[in-house]
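Undergrad: Quick one, fold the following:
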Amino acid sequence: MITLKGVTLRRGARVLLDNTSVTINTGERVGLIGRNGAGKSTLFALLDGSLHEDAGEFFRPAQWRLAQVLQEMPETSQSATDFVISGDTALLAAEEEVRLAEASGDGEELAHAYMALHDAGAHDAQARAQSLILGLGFKTTELNNPVDSFSGGWRMRLQLARALMCPSDLLLLDEPTNHLDLDALVWLETWLKRYEGTMLVISHDREFLDAISTVTLHLDNEQLTRYGGNYSVFEETRAQQLELQQNAYAKQQDRIAHLQSFISRFKAKATKAKQAQSRVKALERIERLAPVLANAEFSFEFKEAANLPNPMLIMDNASFGYPAPAEAAAGTPATVIVRQVTRSVLAGQRIGILGANGQGKSTLVKTIARVLGCISGTISEGKGLHIGYFAQQELDVLRPDETPLEHMVRMAKEGLANGQSGREQDLRSFLGTFNFSGDMVKQAVGTMSGGEKARLVLCMIVWQRPNLLLLDEPTNHLDLATREALSIALNEFEGTVMLVSHDRSLLRSVCDEFWLVSRGGVADFTGDLDDYQRYLLDEAKRNRDSLKASLKSAKEPLKPAESVVAAAARKAPGKLKGLARDQGRVEQALLDLQKEQHSLESRLSNPLAAADLATLGGRMSEIAEELAKLEERWLTLSEQIDSARQTAIS
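TA: Okay, the predicted model is just below:
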């Protein structure tokens, strides 16, 4: 177990934990919550050994293996699969043991090293890594892409997969859902529920915490308080405690007032002096309770829009995709993601946009926001349409070298005031309502935290008084209090909301209808979010089964009479015939290696001399590597055959 006894923890001159004690038992799944800046990440630094307590005692079992998501952006040309495999520290240690044993020439040492390599899971490391990568939303065609070829958010997903790949007794996850879509989040929840070690998770997603945590640690006022149960249980228990504390404080204040009144009335009277003095002593003995001081809650509201066109916009046979208009003008060919959408968006609608990763949710929103142009068809806007757009990547709408005040002044100069005052003092005052006050209004945006950038984008949107809100993952980096403020503000907003979010609590509280972006189209989703979660799990299972079937077929001989590919090959041009022949050769090689592998596994199950163990272990390692290369080659040929078959069959 992990214990903190009277621990004090400082960062610089600031005290984050003050003489606090708590116990985390083996196997518990803990949600760590608290306002931004309270010290949650600093507590993780204590747990992972990169920071030490300033006072008190901290204990974590020395033999526990630790896994956590590194926060730095990975910069490497390794393939996605190899990068995630390298997170398996036990496997890397076993590989190093083999290397040293081979260099020493000691047969017995080499035999033990190869057995350790097998026990570390070398035979299925690639499959385990790719299962994690696919679960977090990557495509099968991206498994071997270089890490450097992915954007920042996708690289952080690979960091998460790498942490999950690492065998561990203690797993630390700091905001693991920030870069995930809802489908990847549902998959992660399922994975974490099966995790058998001790886990601590920092998150501001209440439904995620409810799903995966069994204990809640609340970091507040330099103290850690342990609550049994998930976030909802914590919230209810905490509210009851605060109510009892406030009632006790009120009763104590009444008693103090009564004693003080008696003392004031009778301290000058000789006949009552003794009683008054006893009241003074009683008053001094009272252990004063502190009043319940609620943290200053952040709140805001969308001002009434100048007008509400109805319909807001009409999409007529519109197709969405890339590139942006400027690139298209330069001759870059278009890639269509969502096709032939005919829909209307009406005043007052609350639309949640659902869809698995890569299906085109953000592309749809960007096109409506005029960031991208229609590939074909039209989008007709209602007269007086005024869009407020929250981009998934805040820096798509923010300039890192500008200050919040400069952003507001620029909007005013660009004529985006929509009835608001553009005077600098009024802009400063408006920024203050979003907690940008004093020197913060002149701080460069690039130096701000993710939560501060998100608040600035919200501030800019509210100031423009939009009548259509396009929100693409607005809760990334927002704490629970700000998410709650956003939910309240959206429910009071009189215009139209189109929302993409992995925060199911926000979707449930704001949206009354859902659109599903899937397989190149947009359709109404008639169920609720629980139905959608089941849909995502079914889709994930279907994809896994499809991948397993592909790998399984790679291990079976090709049956020309039953094979669509072979049938197409008989009447196909030479290219397809050649691909089919190559695939047949790969399949035969896979079969031969698998037969040898099964034979060696049978021999290894019996007692053998050290030299024989070393020889067989070495051959098993070679076979595992050869099988991985052949399976990769088979998948590549399958993709090439699918492409050629479309031409051949048509």
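Undergrad: contacts, neighbours, all on C-alpha from now
TA: Fine.
Undergrad: so where do the strands sit in the stretch 51-200 of the chain?
TA: Under the criterion DSSP state E, counting those that start in this stretch, strands of the stretch 51-200 of the chain are mapped to 55-59, 66-68, 170-174, 198-202.
Undergrad: what helices or strands is the third one leaning on?
TA: If contacts are counted by 3 or more C-alpha pairs under 8 Å, 6 or more residues apart in numbering; DSSP states H and E, strand 170-174 sits against strand 66-68, strand 198-202.
Undergrad: which other residues reach the helix or strand where Leu469 lies?
TA: Taking DSSP states H and E as the definition, Leu469 sits inside strand 468-472. Contacting residues not belonging to strand 468-472 are listed as 312, 362, 365, 369, 385-392, 495-501 [C-alpha atoms under 8 Å, 6 or more residues apart in numbering].
Undergrad: tell me the contacts of Val147?
TA: Contacts of Val147 by C-alpha under 8 Å, 6+ apart are Pro74, Glu75, Thr76, Ser77, Gln78, Ser79, Ala80, Phe83, Arg155.
Undergrad: Sorry, slip of the keys, the one I care about is Thr89.
TA: For Thr89, the contact set (C-alpha under 8 Å, 6+ apart) comprises Cys166, Pro167.
Undergrad: rerun that using 7 Å as the cut-off
TA: Cys166 (C-alpha atoms under 7 Å, 6 or more residues apart in numbering).
Undergrad: That one and Gly618, how far apart?
TA: Using C-alpha to C-alpha, to the nearest Å, one obtains 20 Å as the distance from Thr89 to Gly618.
Undergrad: Check Ala417 too.
TA: Ala417 is 72 Å from Gly618, by C-alpha to C-alpha.
Undergrad: So which of those two has more stuff around it?
TA: It is Gly618, of Ala417 and Gly618, that has more neighbours when counted by other C-alpha atoms under 10 Å, with 19 against 16.
Undergrad: If we ignore the residues flanking it in sequence, what's nearest the more buried one?
TA: Tyr114 (6.6 Å; C-alpha to C-alpha, 6 or more residues apart in numbering).
Undergrad: surely that neighbour meets Thr615?
TA: No. Between Tyr114 and Thr615 there is no contact under C-alpha atoms under 7 Å: 9.2 Å.
Undergrad: Between the two, which is the more surrounded one?
TA: Neighbours were counted for Tyr114 and for Thr615 using other C-alpha under 10 Å; Tyr114 has more, 27 against 14.
Undergrad: So Val22 lies in a strand, does it not?
TA: Yes. The assignment for Val22 by DSSP: H, G, I helix; E, B strand; the rest coil puts it in a strand.
Undergrad: Quick check: closest non-adjacent residue to it.
TA: The shortest distance from Val22 to any non-neighbouring residue, by C-alpha to C-alpha, 6+ apart, is to Leu4 (5.2 Å).
Undergrad: would that neighbour count as being in a strand?
TA: Yes. Applying three-state DSSP, one finds Leu4 inside a strand.
Undergrad: Could you check how far it is from Gly197?
TA: From Leu4 to Gly197 the distance is 19 Å (C-alpha to C-alpha).
Undergrad: structure for this one too, so we can compare:
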Amino acid sequence: MISLKNISLRRGTKLVLDGISTTIHPGEHVGLIGRNGAGKSSLFALLAGRLHEDGGEFFIPAQWRMAEVAQHLPDTDESATAFVLAGDTRLQALQQRLAEAEKTGDGMHIAQLHADLQDAGAHDATARAQALILGLGFKPKELEQPVNSFSGGWQMRLQLARALMCPSDLLLLDEPTNHLDLDALVWLEAWLKRYSGTLVIISHDREFLDATTSVTLHIDQGRLTRYGGNYSKFEELHAQQLVLQQASFERQQEKIAHLQSFIDRFKAKATKAKQAQSRVKQIERMEKVAPVLASADFTFAFQEPANLPNPMLAISDAAFGYTSEAGTSTTILQGVSRTVLAGQRIGILGANGQGKSTLVKTIARELQPLAGKLTEGKGLRIGYFAQQELDVLRPDEHPLQHMVRLARDLGADAPAASREQDLRNWLGSFNFSGDMVTQSVGSMSGGEKARLVLAMIVWQRPNLLLLDEPTNHLDLPTREALAMALNDFDGTVLLVSHDRHLLRAVADDFWLVGRGQVGTFDGNLDDYQRYLLDESRRLREAAKAADAAAQPAPAATAPTIDPREARRLAAQARQALAEKTKPLKKELEKIDTRMAQLGAEKAALEEKLATPLPPADIAEAGKRLKAVGDELDASEERWLELSEAIEQLTQAAEA
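TA: As a prediction, the model looks like this:
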């Protein structure tokens, strides 16, 4: 297990962690949360061995293997598959030793190393590496492309796949969802749920944390508090704790005031001096309860649009794509006919690479439609937050310069309040106060840059918001502020996001971008996740069929089989498969039923523990909750084993 006892950690002169203590048990999946700058990354660096504690005791088992995502972009011409495969450090070391043994001709050593390679999974290592790559959104044709041919975001996906490939007892993931689309995020969730080692995740995606973690560590003002449960459970328990803490603080302040009143009245009287002094010592010995400081959560609001054209936008039989420098056009979406009305809130869904950003860029006027017509409502004013918007900011300039230039570029269309002091005040409402107004953008965090982009968009008073992954660099409080502001916005919103909480909070309608079309998606996000799994299966089958078609035709000398005989053999094969899988499927059904019962019991116990109970009842419910959780974990593991066994038997029968 990992043990931290009274750990203090400084970064420069700043005390980041102040006497924190906690324990992380083997196999726990932990969410590490806190505001930007709270010390999450510093604690990660301590766990990874890149930093050392300034005080206290830190213990991690020496034999534990650790994996984390490298934050630098790789610079290599090796293929994506080879790059990810190299993440299996044990396999690479054994292969290196085998090469050396073969040079010396040591037969016994060579035989042993072959056995070790078999144990290390060498026989299916390439398949496992490629499954990780495909799961994170790459196409089959990209498996052998050089790493340097991919953009920075896709290279970071390869770094993530490489970390997942590494055999590990401890896996550290710092914002793993930032470069993922929703389809890749759903796949990663499923993979992490099956991970058997100890997992520590920093993330600002609440639904991702809910799905992958069962323990929450909260860092606030240099202190760390452990909560049993995922992020939603943390929110509930933390709110209760704050209420109790504030009540305890108020009671203690009343007691201190009462004691102090006695001291002030009688400290000068000889007959009461001893009692007054006793009360002074009583106050000094009292362990002070800290007040609940009302943290200044970031909030903002969109200004009321000057007008609301209706419809905002009409798209008629349009084709969207891009044109290369050579003048060649590539169509991604065609036959698009949609109408955007005033006040609509539309979530744009679609698997990776299907054309969501192309659609948004065309509406934002950054790309021209290849065919058809886009008709804008009179007075349409677009506010566009692009995925690469942060890269458009000028790193050598400060926020005020960005605002002054924006006001100058808009000219007559700029809002009336565009004097420098007005712009300073505006930046202040987005938490850019004091020296931050003149701090270079290049020295700011990703969250601060995203906040500046939001400030620039909101200032323009748009009536149509196009948001393409706006939350990538925002912490949880800022994401909540964005959701609240969007819900109060009078205009129209088109939102592309892998943050399911934001989509649920904001979107009333969904468009689905896929297979070259844009249509209405009738369903919720849970339905969409099932659609993604089906679409992923369809693409795998299509790739398999394409590979089969590319194989050379078999020789014409194969003997012919009578059709009746072929049907008889096929029926025999189906019967044999049914007999083999029947007991497995029967056990699977029993486990499904039991898991449903356990899930209901677990929910009831958690709800029970959230209410005031006698100590004996708390102990009994806690003990039963632990037993239910253990049985549920074992059932899920067996369910996966049975499902895999059935799939393997089915594939073998079809081969």
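Undergrad: picking that back up, among the contacts of Val147 of the first structure, who's most crowded?
TA: In terms of neighbours by other C-alpha under 10 Å, the contacts of Val147 of the first structure top out with Ala80 at 27 neighbours.
Undergrad: For that residue, give me its contacts.
TA: Per C-alpha under 7 Å, 6+ apart, neighbours of Ala80 of the first structure: Leu143, Asn144, Asn145, Pro146, Val147.
Undergrad: now do 8 Å
TA: Ile133, Glu142, Leu143, Asn144, Asn145, Pro146, Val147, Leu158 are the contacts of Ala80 of the first structure under C-alpha under 8 Å, 6+ apart.
Undergrad: cool, and Leu180 of the first structure?
TA: Leu180 of the first structure neighbours (C-alpha under 8 Å, 6+ apart): Leu136, Arg157, His502.
Undergrad: just checking, what residue in the second structure corresponds to the last one?
TA: The criterion is TM-score structural alignment: under it, His502 of the first structure has His498 as its aligned partner in the second structure.
Undergrad: so its match touches His179, yeah?
TA: No. Using C-alpha atoms under 8 Å, His498 of the second structure is not in contact with His179, being 9.5 Å away.
Undergrad: Compare these two (neighbour count), which wins?
TA: More crowded of His498 of the second structure and His179, by other C-alpha under 10 Å: His498, with 26 against 21.
Undergrad: hmm, back to that, and the contacts of Val147 of the first structure as JSON lines, adding distance to Val292 of the first structure?
TA: Formatted as JSON lines, the contacts of Val147 of the first structure follow (distance: C-alpha to C-alpha, whole Å):
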{"residue": "Pro74", "distance to Val292 of the first structure": "45"}
{"residue": "Glu75", "distance to Val292 of the first structure": "48"}
{"residue": "Thr76", "distance to Val292 of the first structure": "51"}
{"residue": "Ser77", "distance to Val292 of the first structure": "54"}
{"residue": "Gln78", "distance to Val292 of the first structure": "54"}
{"residue": "Ser79", "distance to Val292 of the first structure": "54"}
{"residue": "Ala80", "distance to Val292 of the first structure": "50"}
{"residue": "Phe83", "distance to Val292 of the first structure": "50"}
{"residue": "Arg155", "distance to Val292 of the first structure": "43"}
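Undergrad: and which of the residues you listed is nearest Lys541 of the first structure?
TA: Taking C-alpha to C-alpha as the measure, Lys541 of the first structure sits nearest to Ala80 out of the contacts of Val147 of the first structure, at 21.8 Å.
Undergrad: Identify the residue of the first structure aligned to Leu464 of the second structure.
TA: Aligned by TM-score structural alignment, Leu464 of the second structure pairs with Leu468 of the first structure.
Undergrad: I'd like to know how many residues surround that match.
TA: The burial count for Leu468 of the first structure: 28, using other C-alpha under 10 Å.
Undergrad: Over to Thr447 of the first structure?
TA: Thr447 of the first structure has 12 nearby residues by other C-alpha under 10 Å.
Undergrad: What residue in the second structure is paired with it?
TA: So, by TM-score structural alignment, Thr447 of the first structure is matched to Ser443.
Undergrad: Which residue is the nearest non-sequential neighbour of that match?
TA: In space, Ser443 of the second structure is closest to Pro395, 7.5 Å off (C-alpha to C-alpha, 6+ apart).
Undergrad: How about Gly228 of the first structure?
TA: In this structure, Gly228 of the first structure finds its nearest non-sequential neighbour in Val215, 4.8 Å apart by C-alpha to C-alpha, 6+ apart.
Undergrad: what's the counterpart of that neighbour in the second structure?
TA: Looks like Val215 of the first structure aligns to Val215 there (TM-score structural alignment).
Undergrad: Please name the residues that touch that match.
TA: Residues near Val215 of the second structure by C-alpha under 8 Å, 6+ apart: Glu28, His29, Val30, Gly31, Arg226, Tyr227, Gly228, Gly229, Asn230.
Undergrad: show me what contacts the fifth one?
TA: This points to Arg226 of the second structure. So Arg226 of the second structure contacts Thr22, Val215, Thr216, Leu217, His218 (C-alpha under 8 Å, 6+ apart).
Undergrad: now with 10 Å?
TA: Neighbouring residues of Arg226 of the second structure by C-alpha atoms under 10 Å, 6 or more residues apart in numbering: 21-24, 30-32, 215-219, 234.
Undergrad: May I see the PyMOL selection of the buried members of the residues you listed?
TA: Buried subset of the contacts of Arg226 of the second structure, written as a PyMOL selection, criterion 16 or more other C-alpha atoms under 10 Å:
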select buried, resi 21+22+24+30+31+32+215+216+217+218+219+234
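Undergrad: With respect to Ile332 of the second structure, which of the contacts of Arg226 of the second structure is nearest?
TA: Gly31 (38.4 Å).
Undergrad: ok, how many other residues are close to Gly39 of the first structure?
TA: 21.
Undergrad: quick one: the closest residue to His52 of the first structure other than its chain neighbours and Val7 of the first structure, what's the gap?
TA: Using C-alpha to C-alpha, 6+ apart and skipping the chain neighbours, the partner closest in space to His52 of the first structure is Leu46 (5.7 Å). Applying C-alpha to C-alpha, the value for Leu46 of the first structure to Val7 of the first structure is 11 Å.
Undergrad: More neighbours: the two, which one.
TA: For Leu46 of the first structure versus Val7, neighbours defined as other C-alpha under 10 Å are more numerous around Val7 (20 against 15).
Undergrad: just to revisit the earlier point, which of the contacts of Val147 of the first structure lies closest to Gln63 of the first structure?
TA: Of all those, Gln63 of the first structure sits closest to Phe83, with 25.4 Å by C-alpha to C-alpha.
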